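S.K.: kindly generate the corresponding structure for this input.
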Amino acid sequence: MAYNEFLSDRIVQYFKEKHVVFYEKKMFGGLCFMIDDKMCVGVNRDEIMARINPDIYEDSLLKKGCKKMNFTGRPMKGFVFLTEEATDLDEDLHYWLQLALDYNPLAKASKKKTSK
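M.R.: Below is the predicted model of the structure:
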């Protein structure tokens, strides 16, 4: 797995401090944190992926270390990558994690794949 375990440990610590019920799932070559069966945040290499409210997406891209999440050549509105510049300090990491937690109840869950 190609993800920064120190970053994932920091996320786990924050979620536990906030009494967030979550589980981890290996996805996209990294580790995703699922809340209410929805992708909330993830770690891919040395970056954090966060699912935030699309209404604050454009403004969030103006913040240091925040960039569009672009796996396929098409950025997904509401999903951002956060570099070390955006998450190095606990205060900054907590800001982004809380944005993702705040949006999670509003986010739509992915459709479950059914087996044939």
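S.K.: hey, let's count contacts and neighbours off CA atoms from now on
M.R.: Noted.
S.K.: K77 touches A50, doesn't it?
M.R.: No - contact criterion C-alpha atoms under 8 Å: K77 and A50 do not qualify, at 11.1 Å.
S.K.: I'd like the structure of this one too, to check against the first:
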Amino acid sequence: MFGGLSFMVDERMAVAAGRDGDLLVRTDPTEHDALVRRGGVPARMGDHRPMGPGWLTVPSARISDDVELGYWVEVGIGSRRSSG
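M.R.: A predicted model of the protein is given here:
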């Protein structure tokens, strides 16, 4: 999905590892601004299609260590609580 390897939790996508090393993360939309400040980038499908505040891309440089990668995976897993 989205050109990467997706990981599902409770039948919902939590994160997807992109070919370029970036991570697509499903998020709680209410946490969008705080997560952008942490280093997430609003996700896009192509050049002109934003995916909305429930999705962020985390550049590979931001997840180069296990602690930061773990943080973002937990964000994706935790998003299932807010998305119904």
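S.K.: still on that earlier bit, so which of K77 and A50 of structure 1 has more stuff around it?
M.R.: A50 (26 against 17; other C-alpha atoms under 10 Å).
S.K.: which residues touch the more buried one?
M.R.: A50 of structure 1 sits next to 40-42, 79-82, 96-97, 100 when contact means C-alpha atoms under 8 Å, 6 or more residues apart in numbering.
S.K.: and the longest helix for structure 2?
M.R.: The helix spanning the most residues in structure 2, taking DSSP state H as the definition, is helix 66-82.
S.K.: buried stuff in that helix?
M.R.: Within helix 66-82 of structure 2, the residues scored as buried using 16 or more other C-alpha atoms under 10 Å are 69, 72-73, 75-80.
S.K.: what is the neighbour count of the residue opposite V9 of structure 2 in structure 1 once aligned?
M.R.: Taking TM-score structural alignment for the superposition, V9 of structure 2 sits opposite I35 in structure 1. Other residues within reach of I35 of structure 1, judged by other C-alpha under 10 Å, total 18.
S.K.: by contact count, what packs against the longest helix of structure 2?
M.R.: Helix 66-82 of structure 2 makes packing contacts with strand 12-18, strand 23-26 when contacts are defined by 3 or more C-alpha pairs under 8 Å, 6 or more residues apart in numbering; DSSP states H and E.
S.K.: what range does that helix cover in structure 1?
M.R.: Using TM-score structural alignment, the partner range for helix 66-82 of structure 2 is residues 90-106.
S.K.: go ahead and flag the most central residue of structure 2.
M.R.: When structure 2 is reduced to its mean C-alpha position, the closest residue under C-alpha atoms, centre = their mean turns out to be V25, at 1.1 Å.
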